[in-house]
Each structure stands twice: as C-alpha cells, then as structure tokens.
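**Student:** The amino acid sequence is not available; the structure is as follows:
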C-alpha cells in the first residue's frame, strides 16, 4: 500500500525572506567622530640662570713679588696685617699647595675671602674641605663651610674696610661704604669660606 502523504506546498518567498532576515544584521548608526582637539604647543624650556666664574689672574711680576714677600715673612713668623700661609691639598695632585691669605675675624668667627674670584686655592678648597693656616712654626688645621651669597655682604664690607688698600683693585670701585644691594650684586663673584678649627 502506498502510504506516502502529500507534501505540503513550500512558500518559497517566505523561506527566502526568513533566510534573509536571519543572515543579515542591521548595523546601528555610527556617531560621527569628534574632531581632534588641537594640541597645545609645548612651551620652550628656559635654562636656569648660571653665574659666570670670575677669576683675575695675578699680574706677572708685581703681584707675584708681593705674594713671595708676604709668604716669606709669614714663614718666619711675621704677620703682615694678619696674613697667614694657607696650605690646601691639590684636587688633582694631592700635594699641599700654599698661598698667602688674610683671614678675616668677624663676630667671633673667621673667614677666608677670595678677592680674585675662583682661584686655584678656591677650587682645591671645595674638594679638600679644609686645610692649614701657618704663621712661623704655628700650624692650625681647619675645615670650611662655603658661605652662601645671601650672607656675603656683611663679610665683604668688613673685608674691604680692613684691606681695601691691598685688595680694592679687585672690587671694581666697590668699597665698604657701598649699599647692601651693591655688595649683594657682586657677591657671587667672591667665594667666601667660614673657617672651623679642627678639634681632636
């Protein structure tokens, strides 16, 4: 017996539409991209101000002859206006270097002032951190602290009041009567060290 049942008619259009609806995805509308914000230019970097290194070299004959004379007297125990011989180790050689100096007593302390600016003894002192002051056979070992520019005007004033006749030529007309503002202006060009006696 033939038991085949009739096949129901196929709705081709509906099948096609169903196939299409399941295979296609409707894309959501895309919002327009926001315009890129302009990049602010990076401001140029301003380098920190620097203080030029000031140095006045000794004049060949006169200054060297004077230094030798003061050093000779100091080695033999004669102090000229409070002079001493400063000994400090060379930053490269490690050997002791000497030069005559005028330690300044002020308010119960002593200071070494470099009227010529950043001399070799100043460079050596910054590395060594101390040295010796000698007069005759007397030796005094010490350490130092370099004085900041803001504290120099009072020291420079006292130094010029005592030794202007000797070092005034290195101060370009500035003397102990100058206002504080003028001494503060020139202070960066004159290294100053506070002398601290070494104990023990």
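**Tutor:** Nice, thanks for sending it over. These figures come from a predicted structure and were not determined experimentally.

**Student:** From here on, just use CA atoms for contacts and neighbour counts.
**Tutor:** OK.

**Student:** Give me the three-state assignment for residue 145.
**Tutor:** Residue 145 falls in the strand class when you classify it by DSSP: H, G, I helix; E, B strand; the rest coil.

**Student:** wouldn't it be in contact with residue 194 here?
**Tutor:** Yes. Because the distance of 5.2 Å satisfies C-alpha atoms under 8 Å, residue 145 is recorded as touching residue 194.

**Student:** more crowded one of those two?
**Tutor:** Neighbours per residue, other C-alpha atoms under 10 Å: of residue 145 and residue 194, the larger number sits with residue 194, 18 against 15.

**Student:** Kindly list the longest helix within this protein.
**Tutor:** Counting residues, the longest helix in the chain under DSSP state H turns out to be helix 152-167.

**Student:** quick one: buried residues of that helix?
**Tutor:** Residues of helix 152-167 classed as buried by neighbour count (16 or more other C-alpha atoms under 10 Å): 152-153, 155-160, 164.

**Student:** That helix: how far from the chain's middle?
**Tutor:** Mean C-alpha position of helix 152-167 versus that of the full chain (C-alpha atoms, centre = their mean, to the nearest Å) differs by 25 Å.

**Student:** Following element in sequence after it, please.
**Tutor:** Per DSSP states H and E, the first helix or strand lying C-terminal to helix 152-167 is helix 180-186.

**Student:** what's the helix or strand following that next one packed up against?
**Tutor:** Per DSSP H and E, helix 180-186 leads on to strand 192-197 as the next helix or strand towards the C-terminus. In this structure, strand 192-197 packs against strand 109-113, strand 138-146, with contacts taken as 3 or more C-alpha pairs under 8 Å, 6 or more residues apart in numbering; DSSP states H and E.

**Student:** Just the buried residues of the shortest one, please?
**Tutor:** What that stands for is strand 109-113. For strand 109-113, the neighbour count (16+ other C-alpha under 10 Å) marks 110-113 as buried.

**Student:** try this one side by side with the last:
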C-alpha cells in the first residue's frame, strides 16, 4: 500500500497558522515546533498539535514521511511555541511498541485531530484500534522540556 501524501492546501494553511501564532495569538491546541533542517540547518517551523498522555507531551506525524518529522528525528531538539511563549524541548522518537498506547489515546485526547487522519486515509473510523495500528508507520515523538 502506498503512503498517503499531504493535500495541496496543507502548506498554505500551515503558513497562515504560523503567521497567526507569530502575532501572539494562540490557535487552540496547535503549537509551532521549530527544528533545524537536516541538510540546510536553517530553522524549520511547522504547526503540530501536541497532547498529553500520563503527564507527558506527545505529537504524531500526520503523514509517515513528513519533512518536519524527518527533521525532528535528525535534530533531537527544538523549540515549541504557543502564541508568544516558547520553550526548548528535546524530541524523542518512540519505538513502535512504545508508540502503541500513545496512538491508542490519540482519538480521546485529541478528538479534533481524528478528522485529519480520516481525510488522509490513514484511518477510516477513527477508533483507538485503528490509531494503535499506525505504530511503526506514523512517527510519534515525546516532547520533553529542556
């Protein structure tokens, strides 16, 4: 099965979201994760929607080969921004086994994100079982304060 690719409108929507955040206006649970590019070293910001499981903060790549996830994996650290508040985080990618309970919690912890995964074709119903099955396919990162 081929991996889904992001829709044409995702980059423009992400740019608008980042511009709103830069004005100091938080937009729901969305934050901007900035990491150095894996080849250029330039700061690469992208909107992410972190959620808490057992007191720890996680984010999941909506597309298995998303550039931001490849950059986050290579960088291992970045800056998480919400509105005008920023803090450094270490970025730890979870193994498929460790990712299972986090992915299973996603539809409950982040219900507004389920539609995104449905539209991408990664899940059909949005059940916990479907999300858990994404382990090893969609990168899951733990964001630890530095």
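**Tutor:** Thanks, I have the structure now. Owing to the predicted nature of the structure, the values given are computational and were not obtained by experimental measurement.

**Student:** now what about the TM-score between them?
**Tutor:** For these two chains in superposition, a TM-score of 0.84 is obtained (TM-score structural alignment, normalised by the length of the second structure); 142 aligned residues with a C-alpha RMSD of 2.1 Å.

**Student:** sorry, back to before: possible to save the buried residues of strand 109-113 of the first structure as TSV with distance to residue 132 of the first structure?
**Tutor:** As requested, these are exported to TSV (distance: C-alpha to C-alpha, whole Å):
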residue	distance to residue 132 of the first structure
110	13
111	13
112	12
113	15
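
**Student:** Counterpart of residue 53 of the second structure over in the first structure?
**Tutor:** Under the alignment (TM-score structural alignment), residue 53 of the second structure pairs with residue 106 in the first structure.

**Student:** That match: neighbour count?
**Tutor:** For residue 106 of the first structure, the neighbour count with other C-alpha under 10 Å is 12.

**Student:** what's the distance between it and residue 81 of the first structure?
**Tutor:** Taking C-alpha to C-alpha, to the nearest Å as the criterion, residue 106 of the first structure is separated from residue 81 of the first structure by 15 Å.

**Student:** Then residue 16 of the first structure?
**Tutor:** Distance from residue 16 of the first structure to residue 81 of the first structure, by C-alpha to C-alpha: 118 Å.

**Student:** Can you tell me what residue 123 of the second structure aligns to in the first structure?
**Tutor:** Matched by TM-score structural alignment, residue 123 of the second structure corresponds to residue 172 in the first structure.

**Student:** Looks like residue 127 of the second structure contacts residue 106 (just checking).
**Tutor:** No. With contact defined as C-alpha under 8 Å, residue 127 of the second structure does not reach residue 106; the gap is 9.4 Å.

**Student:** burial measure for the closest residue to residue 113 of the first structure other than its chain neighbours, as a count.
**Tutor:** Once flanking residues are discounted, residue 113 of the first structure sits nearest to residue 192: 4.6 Å by C-alpha to C-alpha, 6 or more residues apart in numbering. Number of residues near residue 192 of the first structure (other C-alpha under 10 Å) recorded here: 25.

**Student:** Over in the second structure, tell me which residue corresponds to residue 192 of the first structure.
**Tutor:** In the second structure, residue 192 of the first structure lines up with residue 140, judged by TM-score structural alignment.

**Student:** so how far is residue 62 of the second structure from its match?
**Tutor:** When distance is defined by C-alpha to C-alpha, residue 140 of the second structure is 10 Å away from residue 62 of the second structure.

**Student:** ok, now residue 32 of the second structure?
**Tutor:** Residue 32 of the second structure sits 15 Å away from residue 62 of the second structure, taking C-alpha to C-alpha as the criterion.

**Student:** ditto for residue 124 of the second structure
**Tutor:** Following C-alpha to C-alpha, the distance that separates residue 124 of the second structure from residue 62 of the second structure is 14 Å.

**Student:** Then residue 22 of the second structure?
**Tutor:** Counting by C-alpha to C-alpha - residue 22 of the second structure and residue 62 of the second structure are separated by 23 Å.

**Student:** Which one of the two is surrounded by more residues?
**Tutor:** Ranked by neighbour count (other C-alpha under 10 Å), residue 22 of the second structure and residue 62 place residue 62 first, with 20 against 15.

**Student:** Now which residue in the first structure aligns to the more buried one?
**Tutor:** Residue correspondence, TM-score structural alignment: residue 62 of the second structure in this structure matches residue 115 in the first structure.

**Student:** mind listing what the closest residue to residue 29 of the second structure other than its chain neighbours touches?
**Tutor:** Spatial nearest neighbour of residue 29 of the second structure, chain neighbours left out: residue 49 (5.8 Å); criterion: C-alpha to C-alpha, 6+ apart. Taking C-alpha atoms under 8 Å, 6 or more residues apart in numbering, we find residue 49 of the second structure in contact with 29-31, 59-60.
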